[in-house]
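Asker: Model the following, please.
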Amino acid sequence: MRGLALAMCRSSSTVRTTPQNILVPASGIATNEGLKSPRQFGADLGAALDRLLGHPTRVARLIGAVTGDEVRAGLTEAARYGAVVHASGPLDHPEHPGADLRSPLLVRLGAQDDRVYAREWPGPVAFLVVTDSTSRSLAVFRRTVSRHGALFAAVRSTDPLVLAAVETAALDAGVHLTENLADDVPADPASAVADLPGADARFVTAQFRVVRSRWHAPALNPAGAPVTGSGEPVGA
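Answerer: Next up is the predicted model:
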């Protein structure tokens, strides 16, 4: 939750640098605290956002100032389409009292509301999209990214078959993927494409594409024994 909240706060005004669509199955998510329904998931995420933005110094490091009416209008418009899970409100900057800083907006939608979440929303707007199942989430992910593009995608699952299916979908759609990374969702949105001249596969060339999938993987110490590390395999 903290990693996702952190990623949602890294808004740079008009640029879509934060997660926009968060796909959660209606049946809920199994956790070490029991099954979490989409409503509980949204409440926990909202609480994580509030904790993260509870200190002015942290706000100044995370949130970019709103500089255009397009973002302000988008925050107002997006809140009309569904249940507001976390409202967007003004935040104080310790050094620039006149800066217009807004906390992330999180709105709960259904999978059928693709006319809303399939478009790009500038600024700190995010949607908690409740789907019939993980399979439906995967179909929504593949369709929206293939048709509209994305800078990055992230998945969290304990099922290796789900992880494999999402990686295949990401490679087919042409988007960088992080798998089961906590505080790196991604930690810096630009890090998903740091080595490439553009964002997803569409911005490189029509003749070839390079996208990456990142996940934690065991590394070997000099003696050959496994130690905790991280892997960054490349899919092309």
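Asker: For the rest of this, base every contact and every neighbour count on C-alpha atoms.
Answerer: Will do.
Asker: Strands of the chain, start to end?
Answerer: 21-25, 29-31, 34-36, 83-86, 90-91, 101-102, 105-110, 125-131, 152-155, 176-179, 211-215, 219-220, 226-227, 234-235 (DSSP state E).
Asker: other SSEs contacting the third one?
Answerer: Think strand 34-36. Judged by 3 or more CA pairs under 8 Å, 6 or more residues apart in numbering; DSSP states H and E, the packing partners of strand 34-36 are strand 29-31.
Asker: Second chain to compare with the first, below:
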Amino acid sequence: MSQQAQQLLDRHRETLDRAVEAISTRGVWSPYPESLKKYPEEAVKGAPQRFEALLKQPFALKVTEVAGQVGAEVSPYGFELGITYAQPEQGALIASMQAAMPAWRDVGAEARVGVCLEILARLNALSPDIAQAVTHTSGQAPMMAFQAGGPHAQDRGLEAVAYAWQAMSRVPATAKWVKPQGKHDPLVLDKRYHIVPRGISLVVACSTFPTWNTYPGLFASLATGNPVILKPHPAAILPVAMTARVAQEVLEEAGFDPCLVSLMPDTAEAPVTKELALDPAVKLIDFTGSNAFGEWLEQNATQAQVFTEKAGINSVIIDSVEQIKPVAQNLAFSLSLYSGQMCTTPQAIYVPREGIKTAEGQLSFDEVADTLAKAVEKFLSDNDRACAVLGAIQSPATEARIDKSRALGEILLDSEPRQHTQFPRARIHTPLLLKVDAGQRDAFSEERFGPISFVIATDSTAHSIQLAREVIGAKGAITLGAYTTDDAVAEQFEQLAMEVAAPLSLNLDGGVFVNQSAAFSDFHATGGNPAANASLCDQAYVARRFVVVQSRRHGQLN
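Answerer: Down below sits the predicted model:
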């Protein structure tokens, strides 16, 4: 191991040990503060100016051979970024990475993990700047962009490093194999075990969570010895480019080829992902995005291990509640947060048509639906708070989807545009809430990405469970929420969760929400239903990124 890499591991050893402990105990822990008050005042106050300094010019990165310049990002808050990025020549990039991989492989797990930990530490220090980039590419509101794009994304990256370290450190470097032979001398073999990376890793980033969904694949692959090509969404390149630059700086300082982590930007008009994904040298692919492209990767990139997080029908089943008001308030936040542009946002809310029991008496279906609609309306009644929660609609296609979805059911709460005081051209829309009958399955059993949800009248809670089982079984889900005051029904929900392999959130009515996922404690997705074929993060997510190659030779007893 190089001296620099050893120093990096020593510097961050406590963090690594705590992370390994955290993935075993699953409690609350993070080394990265989620409060801006914990960061230097200058770093926070100066972030907008540093962001503006990046605009309308090329972004500097190490590139093997430049094929051209790309970049046409437009902030969902209403202005062009004007940043261009060098697009590497694909053949030269692949060849360069293949040439650099043996040194990165042979340096060993400790060195690679030390480098990854230093990259994460520097990304954490850069969190206020990354928040600006995430805001003006994804449309996330500033506080969410800071937390989800900064420390929470870094948590997920560190979680992947911890699992990778755990998996690699369980393989001994050497062993002496001695088999007794009775009267004869024993058989003695000296064995060596090598952690061998699979090959080049392609991480395909999404536009809505360009760091949170990217860091697990990036760090799981890099820690296990695989060079990484970061392929950002054309609408959200900057946060991924900033990440690549930090990684390159640390790699170079530690004595490695900086292009072990490289950016491959493209345009919507000339995409490169399919060509990259089918390159024989690409052995790992991480993808977050649409069902159609995720399934294409799974079916066609057969030379690679493919990890996909796609879309599903996130569901909430309401059987009974103590009080409807805190439940409605909790769901109102979940439906409003980032305008429903989260892979965890509820879409299908099942309620028996005869209504539900509460401690305050029976509530009809319409009363439940109206209470939920009014809770959303009240929560977003203050425009400044609404803009701070909703953020902006990332894509014009989502804006158009809201309009088209109005015809799918009876409107309980219509989506309305909002004016941002600082960015008057921002795309901001409140949630659309529709009432439908269980028979209108075509309406609610397709993913409607964005602030679009359905309150579904069912024959009973048993019918709600059956519908959820069928829809999630066919389309998948990342989250499942449920409400009941009956322990027997709660057990039915627990069984449903296991049957459809969707994590259950039961009776949330306080400060925890169904669409939030905590690193080191919550497994994000399960890999057990059509919404995702992997979980962020577990042993299976990292162990498939390397193989163990052994050698053996005759040895001598000591």
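Asker: Overlay them and tell me the TM-score.
Answerer: Superposed pair, TM-score by TM-score structural alignment, normalised by the length of structure 1: 0.79. Supporting alignment: 207 aligned residues with a CA RMSD of 2.4 Å.
Asker: quick revisit: so which of the strands of structure 1 is the most surrounded?
Answerer: strand 125-131 (a mean of 25; mean count of other CA atoms under 10 Å).
Asker: That strand maps to which residues in structure 2?
Answerer: Strand 125-131 of structure 1 corresponds to residues 452-458 in structure 2, going by TM-score structural alignment.
Asker: re the thing from before, out of the strands of structure 1, flag the one nearest residue 62 of structure 1.
Answerer: When these are ranked by distance to residue 62 of structure 1, counting by CA to CA, first place goes to strand 101-102 at 10.2 Å.
Asker: Tell me the counterpart of residue 378 of structure 2 in structure 1.
Answerer: Aligned partner of residue 378 of structure 2 by TM-score structural alignment: residue 51.
Asker: what do you get for residue 554 of structure 2?
Answerer: Match for residue 554 of structure 2 (TM-score structural alignment): no aligned residue.
Asker: ok, residue 554 of structure 2 to residue 195 of structure 2 distance?
Answerer: To residue 195 of structure 2, residue 554 of structure 2 is 22 Å away according to CA to CA, to the nearest Å.
Asker: So for those two, which sits in the more crowded spot?
Answerer: residue 195 (22 against 11; other CA atoms under 10 Å).
Asker: Need the counterpart of the more buried one in structure 1.
Answerer: So residue 195 of structure 2 corresponds to nothing, using TM-score structural alignment.
Asker: Can you verify my assumption that residue 195 of structure 2 contacts residue 548?
Answerer: Yes - counting by CA atoms under 8 Å, residue 195 of structure 2 does reach residue 548; the two are 5.0 Å apart.
Asker: picking that back up, can the strands of structure 1 go into a markdown table with extra columns for distance to residue 170 of structure 1?
Answerer: Listed next are the strands of structure 1 as a markdown table, based on distance: least, CA to CA, whole Å:
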| stretch | distance to residue 170 of structure 1 |
| --- | --- |
| strand 21-25 | 15 |
| strand 29-31 | 22 |
| strand 34-36 | 26 |
| strand 83-86 | 28 |
| strand 90-91 | 35 |
| strand 101-102 | 31 |
| strand 105-110 | 22 |
| strand 125-131 | 18 |
| strand 152-155 | 8 |
| strand 176-179 | 7 |
| strand 211-215 | 8 |
| strand 219-220 | 25 |
| strand 226-227 | 28 |
| strand 234-235 | 10 |
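Asker: between those strands, which one is nearest to residue 144 of structure 1?
Answerer: Judging these by CA to CA, what sits closest to residue 144 of structure 1 is strand 21-25, at 9.8 Å.
Asker: quick one: that closest one aligns where in structure 2?
Answerer: Going by TM-score structural alignment: strand 21-25 of structure 1 matches residues 348-352.
Asker: Pull the distance from that stretch to the chain's centre.
Answerer: For stretch 348-352 of structure 2, the gap between its own C-alpha mean and the chain's C-alpha mean amounts to 27 Å (CA atoms, centre = their mean, to the nearest Å).
Asker: Average offset of that stretch relative to structure 1?
Answerer: When structure 1 is superposed, stretch 348-352 of structure 2 averages 0.3 Å from its matched positions, counting by mean CA distance after the TM-score superposition for structure 1.
Asker: Identify the residues contacting the equivalent of residue 90 of structure 1 over in structure 2.
Answerer: Mapped onto structure 2 by TM-score structural alignment, residue 90 of structure 1 lines up with residue 417. By CA atoms under 8 Å, 6 or more residues apart in numbering, residue 417 of structure 2 lies in contact with 427, 428, 429, 430.
Asker: Recalculate using a threshold of 10 Å.
Answerer: By CA atoms under 10 Å, 6 or more residues apart in numbering, the contact set of residue 417 of structure 2 is 399, 426, 427, 428, 429, 430, 431.
Asker: Can you turn the buried subset of those residues into a selection I can paste into ChimeraX?
Answerer: Buried residues within those, by 16 or more other CA atoms under 10 Å, are selected in ChimeraX with:
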select :399,426,427,428,429,430,431
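Asker: Farthest-apart pair in the contacts of residue 417 of structure 2, please.
Answerer: Going by CA to CA, the pair spanning the contacts of residue 417 of structure 2 furthest: 426 and 431, at 15.9 Å.
Asker: distance of the match of residue 90 of structure 1 from residue 402 of structure 2?
Answerer: 11 Å.
Asker: Please enumerate the shared neighbours of those two.
Answerer: 429, 430, 431.
Asker: Am I right that residue 12 of structure 2 is in contact with residue 111?
Answerer: No - using CA atoms under 10 Å, residue 12 of structure 2 makes no contact with residue 111, being 11.5 Å away.
Asker: Look at the equivalent of residue 182 of structure 1 over in structure 2 and say how many residues are nearby.
Answerer: In structure 2, the residue paired with residue 182 of structure 1 is residue 509, using TM-score structural alignment. By other CA under 10 Å, 19 other residues sit near residue 509 of structure 2.
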